[in-house]
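**Q** show me the folded form of this:
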Amino acid sequence: MNTKQLKRKREHREMKEELKDRSVVVQDSKRKKQSLILSHLNEVPDELFYMEIFSYLEFESLAKCAMVCKKWFNASAQTATSLYHDTITGMVKNTNYYCVLVASVCRHFTNIQELSLHDCGFINIFNEQENAYIETVMGNLNNIRKLEIHGLRITDFACREFSRTPKPFLQELKLDHCMISDYGFSNLARNNTLSNVYSLSVTASAIELDSCKELSNLTNLKILDLSHNCISSEGAKYLSSCLQNMEYLDLSFNNIEEGFESLCSQKNTSMRKLIIVGNNIPGSACKNIGNFESITHLDMTGNPLGYEGASFISKGLKEIRTLKIADAKINSSAMIYLSEGIMNNLSELSLEGNFFGDEGCVVFQSPMFSNLKKLKLNRNCITCFGCENLACDTLKSLQELNLSFNRIKTRGINFLSEGKFENLEVLNLTSNFLPTIAIPLFKKPVFSKLKVLLLMGNRFSTCSSSSSLKDIFPQLQLTDC
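**A** Take a look at the predicted model:
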């Protein structure tokens, strides 16, 4: 190694050490600045924060400020107590700090009328500190009118704390994804705590028989959502007692089965919307559904209704406007029963995944379907012959038609183009074995009002199909392969 190389190496080492020393100096100065700022912040009087700064912040921003230092937390708590004594709404981004601030407000001011807490993440059932804050909050809501908690665990103790005193002003209660046990909710519903509630939602918890017994006494309920619980057929029998004023009911995924018959056993003229998806309800259990004579929206997707269920529904619900019975074992015979009903106001019908084939499409020539605006027939093994039956005068009011995942091919498009779809705006033909030669058929006048055309999963030549469709529909929102 010559002298020049040694000199260069030494200079490089010296430069490295100098840079290292400079970085240390910079870091030290940053630390000094931060400590100086914090010391200055701690010296600023609380009144200044309260009067000049924090009073302009929303509750969510106050919760962030509370994380800075103890002084700021005290100032945030004072401001929140003063400004948010009526309503607290926000997302819990840092759960502990947010909850402790809410708990502080609730502890000092028990007149809160509206409280909404929404967690952004997953529930940590082992977070005892968070649970304690929620318990404090629940125990200090004596004058609450509207309470919404989403994604924060509510323990049995928190439920007992909430029901310790009557809640005469409580009207709306929403406790979704809070992992409430059956024991906890049955305690919460006691002592007339929910006697004036008209809107109740407790989803994704463990509501069972005991809770249903308590709910049977709540005759003022108009809106009830107990989806994703464990009600079962026994619990459904008790719930039938609180449905007399009910307008909206969602009991999806509760394994109700034959209990649906008991649920519909009493006359009800106020029910408008019933959602009871995925409950393994057989068609025979629908024989009392006519007691809900005012229903305009019914969703029984994922229940094995068969021809019996189709018959009871179509003959018992004359006011129905929206009917969703997808994946419900509605075969071609059941479709005949469906068309023999009195549903003359029907405007939306969903029949996905019933596999009734072309024979099931014959019934759409019935006058009962003359007011249909939306029709979903995806996954039903429909071929071109089914399209021939759909191209009838009865469906001329149709605005949306979904025929995805069938086998209509080019001939099916040809039949549809001869139909009377004067108002058709949305057409879904995803995965229907359509070749590129079918594209010119969309020039027919019947498709002139289309705004959305879905053509994914077909056998088009991408470049030619895209350019051709854009030429035919320059204004159209379309998706091809």
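
**Q** for the rest of this, base every contact and every neighbour count on C-alpha atoms.
**A** OK.

**Q** residues contacting the residue nearest to residue 312 when sequence neighbours are not counted?
**A** Nearest residue to residue 312 in three dimensions, chain neighbours excluded: residue 287, at 5.7 Å (CA to CA, 6 or more residues apart in numbering). Residue 287 makes contact with 261, 309, 312, according to CA atoms under 8 Å, 6 or more residues apart in numbering.

**Q** quick one more, to check against the first:
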Amino acid sequence: MISHKGKSIKLILIVLLYVFVSGDAEVRCIESEREALLSFKNGLIDEYDVLSSWQSKECCKWHGVECSSTTGHVTTLQLSGLDHDGVLKGDVRSSLLELHHLNRLDLSLNDFGGIPIPEFIGSMKQLQHLSLSGSKFAGSIPPQLGNLTNLHSLDLSYNSLSSTSLSILAPVFESLEILDLSYNQLNGCIPDPSAFSSLKELHLLKNNFTGSIPSSIGQLSELQVLDLSYNSLEGLVSESHFSKLDKLKTLDLSFNALILDTAPDWSPPFQLESISLGGCDVGPYFPKWIQTQRNLYSLDLRRANITDEAPRWLWSTLSLLTNLDLSDNRISGAIPNLSSTSIRYMVLSNNQFSGPIPLFSTVASDIQLSGNMLSGSILSICKTSNEHLRTLVLSNNQLSGEVPNCWENTPNLQSLDLLTTVFRVKFLALWAT
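**A** Next up, the predicted model:
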């Protein structure tokens, strides 16, 4: 027979178990971490009262603060400008070092007025995710960030960082999955990427990197996104640069002095969704390997030195294609009926396309065909209704005839460029009515 005392103990245990399972047990903020957060707040200029909730005793309920449900330690400080109205200014105080269990720090999209990235952040070795993107940091990347050997993602994009060799980050390369240094003024060569064994995304666009792309980048078997666009890179890009990139989805090498050097029968290991090689030397022939890419929705080959006839497979096999830019080449041939395609944005300007204006997709919104040798009338634009079409550029072709009165088929058309006096006058008259 269970005694009255034994029943009481059993009842208490049941209640405690219920509270634990139901999640009603309230996690309490650790006082030393609360004080560290308040010290950090005191270094900030909070003109928009972003941190107005940072007053109560329970810091785990403050805006941008997350705590462990079991220990109460602060694990996340999420103060991105995306998450609140207004920006934070001021200084980033070293009291954050007291948050020994912090693994995610996001101060992106704030305004720190051109101060350097604080060196003490390199001592927060438990960090797994660090984002300082778009917060107006300047100067060099502190070498102390190389101590963050547990980092999975590092985002320093959209700042004014300069004159830094990426070799200072070498110790963190092995753990990194995402590295975004885009939109800065970084220079020097791209380091040997073979150390990035876990890297899934590499964003280095809009910097001043020089030299060639190391062929060892082709060994990054986990890589899904490679964006090196708008730098000063040069040299050959061969099949070895892609040898093990079977998971690659996005490739952007545009506007570098790069020469694509692949065999005509090359079959790449990847299935890309987006290809951007504008401004690179891809020609003179249209790259045949692109026809193997069955998941492609965006293709940018503008200014790619292509002097060739557009292959038939371009229009027939790339069924998912929504964005196509082949402008500023010397591509010839006729443009087929595109009414059954998914193309929304198509720029074929300044080429040698000939024949009549094709039928467009009913989802097309921006069509630019200027500077070609298209001929005949523009009556084809009347044959389908398109409420999405906003821009239609047909200037500098060999078109003739009158502008038809069928604009009710394109009720959202905002810009029609024919650059022909007869067309322009008649169009304006119709528009006025």
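
**Q** just the ones of the contacts of residue 287 of structure 1 in helices?
**A** 261, 309, 312 (DSSP state H).

**Q** which of those residues has the most neighbours?
**A** Most neighbours among these, by other CA atoms under 10 Å: residue 309, with 27 neighbours.

**Q** so it touches residue 281, yeah?
**A** No - judged on CA atoms under 8 Å, residue 309 of structure 1 makes no contact with residue 281 at a distance of 9.1 Å.

**Q** spatially nearest residue to residue 65 of structure 1, not counting backbone neighbours?
**A** According to CA to CA, 6+ apart, the nearest residue to residue 65 of structure 1 is residue 72 (6.3 Å).

**Q** sorry, back to before: going by distance to residue 97 of structure 1, which of the contacts of residue 287 of structure 1 wins?
**A** Of all those, the one with the least separation from residue 97 of structure 1 (CA to CA) is residue 261, at 48.0 Å.

**Q** who touches stretch 317-327 of structure 1?
**A** Contacts for stretch 317-327 of structure 1 (CA under 8 Å, 6+ apart): 289-290, 292-304, 342-354.

**Q** just the buried residues from those residues, in PyMOL please.
**A** Restricted to buried positions by 16 or more other CA atoms under 10 Å, the PyMOL selection for the contacts of stretch 317-327 of structure 1 reads:
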select buried, resi 289+290+292+293+294+295+296+297+298+299+300+301+302+303+304+342+343+344+345+346+347+348+349+350+351+352+353+354
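
**Q** just the contacts of stretch 317-327 of structure 1: which are in strands?
**A** 297-299, 348-350 (DSSP state E).

**Q** can you put the residues you listed in a markdown table and add distance to residue 422 of structure 1?
**A** As requested, those are exported to a markdown table (distance: CA to CA, whole Å):
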| residue | distance to residue 422 of structure 1 |
| --- | --- |
| 297 | 26 |
| 298 | 28 |
| 299 | 28 |
| 348 | 17 |
| 349 | 19 |
| 350 | 21 |
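
**Q** residue 197 of structure 2: neighbour count?
**A** Around residue 197 of structure 2 there are 17 residues (other CA under 10 Å).

**Q** wait, what's in contact with it?
**A** Listed by CA under 8 Å, 6+ apart, the contact partners of residue 197 of structure 2 are 173-175, 220-222.

**Q** got it, and residue 312 of structure 1?
**A** Contact analysis of residue 312 of structure 1 by CA under 8 Å, 6+ apart lists 283, 286-290.

**Q** which among the residues you listed gets closest to residue 110 of structure 1?
**A** residue 289 (44.7 Å).
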